[in-house]
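Enquirer: Please work out how this folds:
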Amino acid sequence: MSKGILLVNLGSPDSPEPKDVKRYLGEFLMDERVIDLPVLARTALVKGIILNTRPKASAAAYKKIWWEEGSPLIVLSERLQKKVQKQTEMPVALAMRYGSMTIKKGLQELVDQGVDEVLLFPLYPQFAMATTETITVKAEKLRQKFFPNLKIESVPAFYNKPDYIEVLSNSIARHLDGKNYEHVLFSYHGVPERHIRKSDVTKSHCKIDGSCCATPSKAHEFCYRHQCLEVTRLVAEKLQFKKGAFSTSFQSRLGFDPWLQPYTDRTIERLGKEGVKSMAIITPAFVSDCLETLEEIAMEGQEIFHEMGGKDFTTVPCLNDDDEWVALLAKWVNNWALSKTKA
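Expert: Next up is the predicted model:
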């Protein structure tokens, strides 16, 4: 069989103009794994309220971070794809879950090159309904409808793989450059608490009570909260961060239902009020810098910190197209191909 790789990231509007942002948000928020309400309620919320109020503000945020080459997330993902392609003989395509760079186009690109076995690679270290799961479900639906002879295998969450933690820790260490920050905050994208419970394969373990994520369970394979906390623990251990000098928080909540806590904006505010003068923020839920890291953290977060009396605010870039990260991705996909050949 002829093998190929499909890297998949979140996506982006085609431009930072309100009409393109509205179209993008409509597709994103109508995904039942993003806003997991019954279709009528989801439609009323998204099309009746959010799309009539949010696109203009979101467009303004995108304009702050938009690059001359285009959306940072798209540009950085393309750089990653091109670098990985140089380190493997298999064709490597890139797609986005939302927006015009569709998964269907990515699969078609590979099929047109004679590929009949695809390694689907969601670019998310941690599993979540709204990231990894929606990609794999969408890809399978497309396979059944348009590519019935295509075999697709998906890469599971890689949050705790030692070589990933090594690469992530090395990148963080380089950017912190030996500076002794008073506090290092690991900020992950938030999800509603109900997503954690829905993903619990045991249907009983995930209570989000402060102890379940530290108690061994089969539920951890699909528990976003556990996987985020584990990345923090492993990196902090690797880099020998002092206890009390680092913590975990969650950003980008939407609506009024309880989301994972503590919230990033309130944590930054609290640290500033407590007299912390220097802090660094790491965003390990993202492999590519995007609106949530470049605007929400680097701009809004810094503003909050300074308003609360903080002085030195540093954001650590995502892995993006870091050469060590590229080499690791290439190693993983080449090992996959080798294992298929031996089988």
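
Enquirer: Please count neighbours and contacts with C-alpha atoms only from this point.
Expert: Noted.

Enquirer: biggest helix in the chain by residues?
Expert: With secondary structure taken from DSSP state H, the chain has its longest helix at helix 323-342.

Enquirer: Proceed likewise with the subsequent sequence, for comparison:
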Amino acid sequence: MKGILLNNLGSPDSTKIKDVKTYLDEFLMDERVIDIDYWKRYLLIKGIILNFRPKKSAKAYKKIWWDEGSPLVVISERFTEKIKQKIDIPVELAMRYGSMSMEKGIKNLVDQGVTEIFLVPLYPHYAMSSYETVVVKAEEIIAEKYPNVILDVLPPFYNKPDYIKAMSDNIANHLKDFEYDHVLFSYHGIPERHIKKSDPTKSHCKLDGSCCERNSVAHHTCYRHQCFETTKAIAKELGLNETNHSNSFQSRLLKDPWLKPYTDFELEKFPELGKKKLAVVTPAFVSDCLETLEEIAMEGKEEFLEAGGTDYKHIPCMNDNDDWVDVMVSWINDWKSK
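Expert: Down below sits the predicted model:
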């Protein structure tokens, strides 16, 4: 029997500091998130970051928490339920980090008689700290506990036409009554070294502004290239020109160089350039979460208005809208029919 495992990032169980600390511990100790030697990572996370970050993060989560729970989890659950209504094989939802573990999700499928799992990382783009860590974790669980289960994985869908169409329609719908000077595509940030580590050629990625434009097998695992391709495709679909949209990267951590330009710097710069009516899209996420609801919709708006902007609109993610559900159902049905 075939089954589906939808997989998103995860969330603390509550906004209590102890729950946030537990979540951050698992997340930040992942070697694909903070990719330094174990002993250095251990000292950094457990000796420094976990002494101050949970309190700050808990405060941020409280700002966006819903009565039903974590927005990311609630939205993902709604999305999953809509998928279940449209297909006739088992579907489970799991998170890479937190109590809704991948191990539980896989076990639930196996307990229903599933012997072939289609893993769906809910990340449009390939990155070692998101897509790759989900795939590796699933492979480890199955190899250790369910060696007879077959695993197949949905590739990154950053440029799939039906995904681009659904994204573009969602953006257009939210821009109908908003007059904008500029649309900013703000992607989740990753360290520059992750780009080079993910390059199978070990020579293509130069982060020099041109390597993303040169054809290469490296693009299959290059987050930066894939983000730029998503923007190009959506801009074409929406009829945006070269002057009224741009890319940026958010959520950097520590002091290492991360992908540029930085979203917060761009927000402060736009009013000086006469772009005072801004719409912000977050295409690295399919579900609204802390990074979109607090960092972009709240903090980003405050930064932009303080810098002299006049109008600011955060475009929600596709979340559980019906067009996105139908796209996912079509991909699942394509896999089922193989």
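
Enquirer: care to give me the TM-score?
Expert: Scored against TM-score structural alignment, normalised by the length of structure 2, the superposed chains reach a TM-score of 0.99; 338 aligned residues with a CA RMSD of 0.7 Å.

Enquirer: related to what we said a few turns ago, counting contacts, what elements does the longest helix of structure 1 pack onto?
Expert: Applying 3 or more CA pairs under 8 Å, 6 or more residues apart in numbering; DSSP states H and E, we find helix 323-342 of structure 1 packed against helix 72-85, helix 162-176.

Enquirer: most tightly surrounded among the ones you listed?
Expert: Each of these was scored by mean neighbour count; the highest is helix 72-85, a mean of 20, by mean count of other CA atoms under 10 Å.

Enquirer: what's the next secondary structure element after that one?
Expert: Next helix or strand after helix 72-85 of structure 1 toward the C-terminus (DSSP states H and E): strand 92-98.

Enquirer: residues of the helix or strand following that following strand that come out buried?
Expert: Next along the chain after strand 92-98 of structure 1, taking DSSP H and E as the criterion, comes helix 103-111. For helix 103-111 of structure 1, burial by neighbour count (16 or more other CA atoms under 10 Å) applies to 103-104, 106-111.

Enquirer: Put together TSV for the helices and strands packed on helix 323-342 of structure 1, with distance to residue 14 of structure 1 on each row.
Expert: Output for these, formatted as TSV (distance: least, CA to CA, whole Å):
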stretch	distance to residue 14 of structure 1
helix 72-85	10
helix 162-176	30
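
Enquirer: And those helices: which comes nearest residue 91 of structure 1?
Expert: Residue 91 of structure 1 sits nearest to helix 72-85 of all those, at 6.8 Å, using CA to CA.

Enquirer: what angle separates that closest one from helix 323-342?
Expert: In terms of direction (axes from the mean of the first three to the mean of the last three CA atoms, to 10 degrees), helix 72-85 of structure 1 departs from helix 323-342 by 50 degrees.

Enquirer: Would you mind getting the average deviation of helix 72-85 of structure 1 from structure 2?
Expert: Aligned to structure 2 and superposed, helix 72-85 of structure 1 gives a mean residue distance of 0.3 Å (mean CA distance after the TM-score superposition for structure 1).

Enquirer: quick one: contacts for the residue nearest the centre of structure 2?
Expert: With distances taken as CA atoms, centre = their mean, the residue of structure 2 nearest its centroid is residue 285 (3.8 Å). Shown in contact with residue 285 of structure 2 (CA atoms under 8 Å, 6 or more residues apart in numbering): 122-124, 317.

Enquirer: In which helix or strand does it reside?
Expert: Counting by DSSP H and E, there is no helix or strand that carries residue 285 of structure 2.

Enquirer: corresponding residue for it in structure 1?
Expert: Residue pairing (TM-score structural alignment): residue 285 of structure 2 is matched to residue 286 of structure 1.

Enquirer: Tell me how far that match lies from residue 112 of structure 1.
Expert: Relative to residue 112 of structure 1, residue 286 of structure 1 is positioned 30 Å away (CA to CA, to the nearest Å).

Enquirer: Kindly report the same for residue 216 of structure 1.
Expert: Separation of residue 216 of structure 1 from residue 112 of structure 1 (CA to CA): 45 Å.

Enquirer: next one: residue 194 of structure 1
Expert: 41 Å.

Enquirer: which residue ranges form the helices in the stretch 201-338 of structure 2?
Expert: With DSSP state H, counting those that start in this stretch as the criterion, the stretch 201-338 of structure 2 has helices at 223-238, 263-269, 290, 301-306, 322-336.

Enquirer: Quick one: closest of the ones you listed to residue 96 of structure 2.
Expert: helix 290 (15.7 Å).

Enquirer: mean deviation of the closest one from structure 1?
Expert: Looks like 0.1 Å for helix 290 of structure 2 (mean CA distance after the TM-score superposition for structure 1).
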